[in-house]
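Asks: I'll drop the sequence and a predicted model, then ask my questions.
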Amino acid sequence: MDINKAYSLIMNKLTTWFENFVKLLPNLVIAALIIVLGFFIAKVMERFALKMVQRISRLHTVNKLFASFVYFVVVGIALFTALDVLNLDKAVTTALAGAGILGLALAFAFQDIASNFISGIFMSFRRPFNVGDLVELGTYKGRIDAINLRDTALTTLQGQRLIIPNKQVFQNPILNYSSSGIRRLDMKIGVSQGDDLEKVRALTIETVSGIEERNSAKDVEFYYEEFADSCINFKLRIWLKDTEQKTYLTARSKAIILIKKAYDEAGFTLPFPIRTLDFAMKGGQSLSEVPLKIESISA
């Protein structure tokens, strides 16, 4: 008797499950179609997003990341729609709420990594520099080797490889020597106050105009700036052919040698600091007027 009762309960349960399955079958078919269609649309959107983002970003890693993000968003929408058709959206929402709390905790734990990652994404769109550019990042100067999501690698002018977190790069001034394609050499020089300033100007411009590294399309610029303690200072500006650091250093070295030689031949003076020593009790008295007292030391 108990066996028959158990059998009856099992059959009733199976019958109920079968009836529910039959009722749910149309929804299962619709949900399956939504998922298949969602994956297809997600793939199309991924390709489209990749083409669009490549127009504004040259960082391949960021481009792939953005395209993958679009793909998973579309797939997620399709999955949620399918679960809603199956009346399972509430259970998934509860699970996602728990995952959100876990994600928030992880975000606090890895906030430095996240900030570097986000800075890398912003930099890929701003494009303050490209691989191969000569840049100055804060106190560091060198040539960019690689731009990653988390950090930027450059080789310093001394040949060392330097890795800088993207957060530090993004939050500090960036000086790019290569972006404009031109570079200027600025030199501050002083001449004696007794020299003919017009002749100094003409001779200096003529002397540096023949430097091979100079950009002949731009004139040499010469400006007197100030009366200093023992000289008159002027600013000399020479535009260069390219932005290479070697070109800059070579042009500066040649300019110093040529100017020194030309001034020596012309009799112009490159002053050096002068100090006046007053040995008298009264200001303005010459050293020859001061009586000297020499004491002998007996053994």
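Replies: In hand now; what should we look at?
Asks: rest of the way, CA atoms for contacts and neighbours
Replies: Noted.
Asks: which residue packs closest to the residue nearest to the spatial centre of the chain, ignoring adjacent ones?
Replies: Centroid-nearest residue in the chain, with C-alpha atoms, centre = their mean: Val169, separated by 4.8 Å. The shortest distance from Val169 to any non-neighbouring residue, by C-alpha to C-alpha, 6 or more residues apart in numbering, is to Leu137 (6.6 Å).
Asks: next up, a second structure to put side by side with the first:
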Amino acid sequence: MDYLKTLQEQVDSMVMGTVATLPSIAVALVVVAITWLAARLASRIATRIVEKTGIRNDLKQLFRTFARLGVWITGLLIAAAVVMPGLTPASLVAGLGVGALAIGFAFQDIFENFLAGVLILLRDKMQIGDVIEAEGILGKVEKITLRETHIRQLSGELTILPNSMIFKNPVKIVTDIALRRNELVVGVSYDTDLPMAEATIRKAVESVEEVASDRAVEIYAQEFGASSIDFTVRWWADSRLHDFLGVKSKVVFAIKRALDDAKIEIPYPHVTHTYAGLPPAAGQENQPT
């Protein structure tokens, strides 16, 4: 057998086949270019349509993505049919059936994040602009795509989480409702008139403008501390209009000022120092740390 002659015939056959398909490849490239233009046009049309509706911004993005995706799938199928005239929907389904398992394993994470992104965009909760806590990350949702979610942390850093992590794990939506409750512990000395202290603290908290006036301020005497009787103070504020920590700071200022004006002491614990098991020196028994 003349191996060189057989190899040459095979190469010539491949070259002739490639030359014969060049016109089809050129037409397919033209179809791809037209598909690219059509996808941009479809995105603009979808944008104009959804802008006239009252749906959320993230859903508008989802519809634009599906419009582009639908045009691209159609265009690529037409281009494949031009290059391979024998390609039919039945043969395409059969081919996908053969390779679906391998493709599924290879792109499992991509498909999972894509499907999770669609489901996240379709549900009502967790919209763009919400402050959420997911996987230990607290921040504002800046962008939701079909693959990932962009979260701007309150300290300024941008964190990108795969959609599957957000969809499969618990997510705390901090701004689901406008009003949020905050609290702090206030200690007063043991010789304080407790009803007077409670009234003073309540009046101080209610004087803060950012505290919601339609929600009652809650004050509870909780326990006998080492050097004080502790009150738990709770109030509500609109977290979308006001800085959550800023409101708490104003409440602390108001309570401190009111207790000082009422001559109510906020004690601090006194610690007795010992050194190497020896008793404290004279005059050091009640020195603060």
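Replies: Yep, it's here. Keep in mind it's a predicted model, so treat the numbers as computed, not measured.
Asks: re the thing from before, quick one: map the residue nearest to the centre of the first structure onto the second structure.
Replies: Aligned against the second structure by TM-score structural alignment, Val169 of the first structure finds its counterpart in Ile166.
Asks: ditto for Leu157 of the first structure
Replies: Under TM-score structural alignment, Leu157 of the first structure pairs with Leu154 in the second structure.
Asks: chain neighbours aside, what residue packs nearest to that match?
Replies: Gly139 (5.1 Å).
Asks: you'd agree the residue nearest to Val169 of the first structure is up against Tyr177?
Replies: No. Proximity of Leu137 of the first structure to Tyr177 does not meet the contact threshold set by C-alpha atoms under 8 Å, at 11.1 Å.
Asks: give me every residue that touches the equivalent of Phe234 of the first structure over in the second structure.
Replies: Alignment note (TM-score structural alignment): Phe234 of the first structure maps to Phe231 of the second structure. Applying C-alpha atoms under 8 Å, 6 or more residues apart in numbering to Phe231 of the second structure gives the contacts Val185, Val186, Gly187, Ile219, Tyr220, Ala221, Gln222, Glu223.
Asks: tell me the SS of Asn172 of the first structure?
Replies: coil (DSSP: H, G, I helix; E, B strand; the rest coil).
Asks: ok, the nearest residue to it once chain neighbours are set aside to Thr152 of the first structure distance?
Replies: By the measure of C-alpha to C-alpha, 6+ apart, the closest residue to Asn172 of the first structure outside its immediate chain neighbours is Gly138, 6.2 Å from it. To Thr152 of the first structure, Gly138 of the first structure is 13 Å away according to C-alpha to C-alpha, to the nearest Å.
Asks: neighbour count: those two, which is higher?
Replies: Thr152 (20 against 13; other C-alpha atoms under 10 Å).
Asks: which residue is the nearest non-sequential neighbour of the more buried one?
Replies: Ile164 (5.3 Å).
Asks: show me what contacts the one you found?
Replies: Applying C-alpha under 8 Å, 6+ apart, the residues near Ile164 of the first structure are Asp151, Thr152, Ala153.
Asks: okay, and the last one sits in which element?
Replies: Applying DSSP states H and E as the criterion places Ala153 of the first structure in strand 151-156.
Asks: mean deviation (superposed) between that strand and the second structure, please.
Replies: Following the fit onto the second structure, the mean deviation recorded for strand 151-156 of the first structure is 1.5 Å by mean C-alpha distance after the TM-score superposition for the first structure.
Asks: can you map out the strands along the second structure?
Replies: In the second structure, the strands defined using DSSP state E lie at 131-134, 137-144, 148-153, 158-162, 171-173, 179-188, 218-224, 229-238.
Asks: now the helix ranked longest in the first structure: how far from the chain's centre is it?
Replies: Identified as the longest helix of the first structure according to DSSP state H is helix 2-53. Taking C-alpha atoms, centre = their mean, to the nearest Å, one finds the center of helix 2-53 of the first structure at 50 Å from the center of the full chain.
Asks: now swap in stretch 253-266 of the first structure and tell me
Replies: 39 Å.
Asks: and that stretch, which stretch of the second structure?
Replies: Stretch 253-266 of the first structure maps onto residues 249-262 of the second structure, going by TM-score structural alignment.
Asks: and the contacts of the matching stretch?
Replies: Ala197, Thr200, Ile201, Ala204, Val205, Ser207, Val208, Glu265, Ile266.
Asks: quick one: the closest residue to the match of Phe234 of the first structure other than its chain neighbours from Pro280 of the second structure, how far?
Replies: Of all residues not flanking Phe231 of the second structure in the chain, Ala221 sits nearest, at 4.3 Å (C-alpha to C-alpha, 6+ apart). Ala221 of the second structure sits 34 Å away from Pro280 of the second structure, going by C-alpha to C-alpha.
Asks: the more surrounded of the two?
Replies: Set Ala221 of the second structure next to Pro280 and count neighbours by other C-alpha under 10 Å: Ala221 wins out with 16 against 13.
Asks: aligned partner of that one in the first structure?
Replies: Match for Ala221 of the second structure (TM-score structural alignment): Tyr224.
Asks: buried sites along stretch 50-62 of the first structure?
Replies: Judged by neighbour count (16 or more other C-alpha atoms under 10 Å), stretch 50-62 of the first structure contains these buried residues: Leu50, Val53, Ser57, Leu59, His60, Val62.
Asks: hang on, the earlier thing: can you pull the contacts of whichever residue in the second structure pairs up with the residue nearest to Val169 of the first structure?
Replies: Matched to the second structure by TM-score structural alignment, Leu137 of the first structure sits across from Ala134. Contacts here follow C-alpha under 8 Å, 6+ apart; on that basis Ala134 of the second structure touches Ile166, Asn169, Pro170, Val171, Lys172.
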